[in-house]
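Asker: The following comprises the amino acid sequence and a computationally predicted model.
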Amino acid sequence: VFKKLKVLEIIRCSDVAMASLDLSPMPSLVKLVIEYSGSFDQITTSIWGLGKLECLRITGWAMERLSSSIGNLSSVQTLDLGGCRSLSKLPESLGDLAALRELILSGCVSLLHLPQLPCSLQTLDLGRCESLLDLPKNLGDLAALRKLILSGCESLVHLPQLPCSLQTLDLRGSYQLLELPKNLGDLAALRELILSKCQSLVHLPQLPCSLQTLDLKGLYRLLELPLNLGDLAALRELNLSGCESLEEIPSSVVQLNHLRTLIVSGCYKLHRLPQLPSSLITLDASGCIHLSQVADISSLQDLWIFQA
C-alpha cells in the first residue's frame, strides 16, 4: 500500500506507536519527519534501510546516541536532529554521508564532541549546543561549507582553522571563546560575521575584506578594532553597541564607502567620532555619555545621539 509513498510526517504520536513503528513497507520515502518528545528512546531500525531518503528530521527525541547505521543513508542531503537534548554522541559513520548538505544539531545541549564530517556539507547548525567542547579537526577541509552557526555554544573556548568557503559565521553568545582563528582574514567569501556577546574576546585578528556585516555587540572587553578596518571595502553594517572598553574608532572608517549603518550605542569611553563615510545613512550613538565631538554627518537620514 505504501510502496510509492515519498513523504511521511509523524507528529506527537504515542510511545506505543513509536515502539511499533515499521518503515520497511515504505522503500520510496524521500522525506521523513518525526517530531516526538516521549520517553521511548530507540529509533526503529527500519529507518536505516530507506536508501532513497534525502531528508531526515528527528526532533525532540530522548535518544542518547545515534546508531552507526546512519551511514547507510547514502542519499540523505538534510539531517536535522534539533532539540534532541539527551543526544551526547554521534557515530563516526556520519562522515560517510557523501550526499549530506545540511546538518542541524541546534539545541542538542548534551552533545560534547563531533566526529569527522563529510566534505559535502554546506550548512552546519550547532546553535545552543551548550556543552560542545570542540569542533571536528577536519572542519577546515570542508570546502563546500557556506554557513556555520555556533551561537550559544557556551563551552567553546577555541576554534580550529575555518574553510575559506564560509559566507556566514555566527558565534553570538559563545561567551567563553577566547580567540578567533588566525586564518579568519583569509576567508575571502565571508559576508557576515556575528560575534555579539562573545564577552571573552579582547582582540580581533585581521578581518576579510569581503565582509558586509560585522556585529560586535556586547564585546565589553574589546580594546580596539582590527588594524585593517579601513580595508573592509564591502562593509555595509557595523555594530559596536555595548563595546564599553572601546576608546576610539579608527580614522580609516572614512574609507568604508559602502557603510550605511554604524551603531556605537553604549560605548561609554568613546569621546569622539572621526570623519565618517558619505555613504552612511544611520548612526546610533545613544548612551555615549562622553561623546563630545562628531564630524560632518550631513548625509545621515537617521540619527540617535542622547545621553541615557
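Answerer: Cool, got the structure. On a predicted model such as this, the values are computed, not experimentally measured, just so you know. Numbering: from 1, shown residues only.

Asker: Only C-alpha atoms from now on, for both contacts and neighbour counts.
Answerer: Fine.

Asker: what residues are up against the residue nearest the centre of the chain?
Answerer: Nearest to the mean C-alpha position of the chain, by C-alpha atoms, centre = their mean, lies I149 at 1.4 Å. Listed by C-alpha atoms under 8 Å, 6 or more residues apart in numbering, the contact set of I149 reads 124-127, 168-171.

Asker: just the buried members of those?
Answerer: Listed as buried from the contacts of I149 are 124-127, 168-171; burial here means 16 or more other C-alpha atoms under 10 Å.

Asker: Let me have the residues you listed in JSON lines, extended by distance to L225 and secondary structure.
Answerer: Shown next, in JSON lines, are the buried ones among the contacts of I149 (distance: C-alpha to C-alpha, whole Å; DSSP: H, G, I helix; E, B strand; the rest coil):
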{"residue": "L124", "distance to L225": "28", "secondary structure": "strand"}
{"residue": "D125", "distance to L225": "28", "secondary structure": "strand"}
{"residue": "L126", "distance to L225": "27", "secondary structure": "coil"}
{"residue": "G127", "distance to L225": "26", "secondary structure": "coil"}
{"residue": "T168", "distance to L225": "20", "secondary structure": "strand"}
{"residue": "L169", "distance to L225": "18", "secondary structure": "strand"}
{"residue": "D170", "distance to L225": "19", "secondary structure": "strand"}
{"residue": "L171", "distance to L225": "18", "secondary structure": "coil"}
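
Asker: put this beside the first:
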Amino acid sequence: MRKCESITYVDQSILCLPKLETLDLGECSSLKTLGSNICSQYLRVLHLAESGLKELPPSFSFTNQLSYISVTINYGLVDLPENVARFIVLCKSINKKDDNFSILQKAFPCPVFRSLKGLVFQSISLRATEIPDNISLLSSLQYLGFLNCTAIKSLPESINYLTRLTFLEVWKCKKLQCIPALPPSIQYLHVRRCQSLQRVLCSVMKPVKRPIRVFVLSDCLKLDDHSYDAILNDALSGLNLHS
C-alpha cells in the first residue's frame, strides 16, 4: 500500500487480518485515519513515515508491542501509546514549517521514548541544534542511528549520558565533522560514507569489564590522526581488560 496517494483510511478488514505482520502505509499522503481501533495480534512492523496520518487514535491499541514503527516528525509524537514499539524510526516532516527542535523537545520526556530500545533519524535535513539535549532522557536506549541526515555537522554531546547505549550507527551524513565522546557502554560504532568527518572523541573511562568493542569507519577520508589513535587505544583497552 506504500505510496498509495488516494487512500484516506485503512479498512478494519485489513488491520485485523489474522496473520498480518507488516503494514506499509509510508508516503500515503492522503491518509487521515485508521479504520479501526484494534489491529492484528501478529502485527510487528508498521510504516507510517511521510503519510498524512499525524497521530494514532488515543484509543488505538496493540495486542502486542510492535518491533518497529516508522513515523514522521510531527507534534503527534507526544501522543504515541506507551510501549508502542521497541524501535522507532523518525523521518522527515511533510510540513516544512514544523519546528523539529520544539517537537523533539516535547516528545523525548514522554513514556514512549523513555522506554525505547532503538531510535533512528532517517533521511532528515536535521542539524545538531535541532536535536535537544534532553535526548539524554532516553535512558533505556541501546541503539541510536543517524542515517542519511545530510545537514548534520555534529552529534549532540548529551548522548554521552545514554548509559545503556551499546550501538551507534552513522551512515551517509555527508556534512558530519565530529562525533562527541561516547558513553562507556558503547560496544559498536559503525560510521560509513561520512566524507567530512574529521574527529571522533572517544570517552575517558575507568577500567571496567565490558565486551570487546567493534569500530567500523568506512570512507571517512578526512579523519585526523589523533582520532585514529584514540579509537585504536580505546579498542585495545577493551582487549587488555579481557586478556
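Answerer: Arrived safely. Everything numeric here is computed off the predicted structure, so don't read it as measured data.

Asker: Can you give me the TM-score here?
Answerer: After superposition, the two chains reach a TM-score of 0.65 (TM-score structural alignment, normalised by the length of structure 2), with 219 aligned residues with a C-alpha RMSD of 4.1 Å.

Asker: corresponding residue for Q12 of structure 2 in structure 1?
Answerer: Under the alignment (TM-score structural alignment), Q12 of structure 2 pairs with L23 in structure 1.

Asker: Surely its match touches S46?
Answerer: Yes - shown here, L23 of structure 1 and S46 form a contact pair, counting by C-alpha atoms under 8 Å, at 5.4 Å.

Asker: and these two? which has more neighbours close in?
Answerer: Taking other C-alpha atoms under 10 Å, L23 of structure 1 and S46 do not tie; L23 has more neighbours (18 against 14).

Asker: tell me the secondary structure for the more buried one?
Answerer: coil (DSSP: H, G, I helix; E, B strand; the rest coil).

Asker: What distance do you get for it to I194 of structure 1?
Answerer: 41 Å (C-alpha to C-alpha, to the nearest Å).

Asker: go on, Q77 of structure 1?
Answerer: For Q77 of structure 1, the distance to I194 of structure 1 - C-alpha to C-alpha - is 26 Å.

Asker: same question, N257 of structure 1
Answerer: 21 Å.

Asker: what about these two, which has more around it?
Answerer: I194 (21 against 18).

Asker: What lines up with the more buried one in structure 2?
Answerer: By TM-score structural alignment, I194 of structure 1 lines up with V191.

Asker: In contact with that match, which residues are there?
Answerer: With C-alpha under 8 Å, 6+ apart, V191 of structure 2 has these contacts: 169-171, 216-218, 220.

Asker: What's the average distance for whatever helix or strand it lives in when superposed on structure 1?
Answerer: Using DSSP states H and E, the element containing V191 of structure 2 is strand 188-192. Strand 188-192 of structure 2, aligned to structure 1 and superposed, deviates on average by 3.1 Å (mean C-alpha distance after the TM-score superposition for structure 1).

Asker: quick one: buried residues of that strand?
Answerer: 188-189, 191-192.

Asker: closest to E130 of structure 2 among those?
Answerer: Lowest distance from E130 of structure 2 to those (C-alpha to C-alpha) belongs to V191, with 21.0 Å.

Asker: pretty sure V45 of structure 2 contacts L66?
Answerer: Yes - counting by C-alpha under 8 Å, V45 of structure 2 does reach L66; the two are 6.1 Å apart.

Asker: so where do the helices sit in structure 2?
Answerer: Applying DSSP state H to structure 2 gives helices spanning 12-15, 100-107, 111-114, 225-241.

Asker: Ranking those by mean neighbour count, which comes first?
Answerer: helix 111-114 (a mean of 21; mean count of other C-alpha atoms under 10 Å).

Asker: quick one: contacts of that helix?
Answerer: 80-84, 107-108, 137-141.

Asker: Show me the strands in structure 2, by range?
Answerer: 9-10, 22-24, 33-34, 45-47, 68-72, 87-91, 118-122, 143-147, 167-171, 178-179, 188-192, 199-200, 214-218 (DSSP state E).

Asker: got a list of what the residue mapped onto L23 of structure 2 from structure 1 touches?
Answerer: Counting by TM-score structural alignment, L23 of structure 2 corresponds to V33 in structure 1. Neighbouring residues of V33 of structure 1 by C-alpha under 8 Å, 6+ apart: 8-11, 56-58.

Asker: Many thanks, we can stop here.
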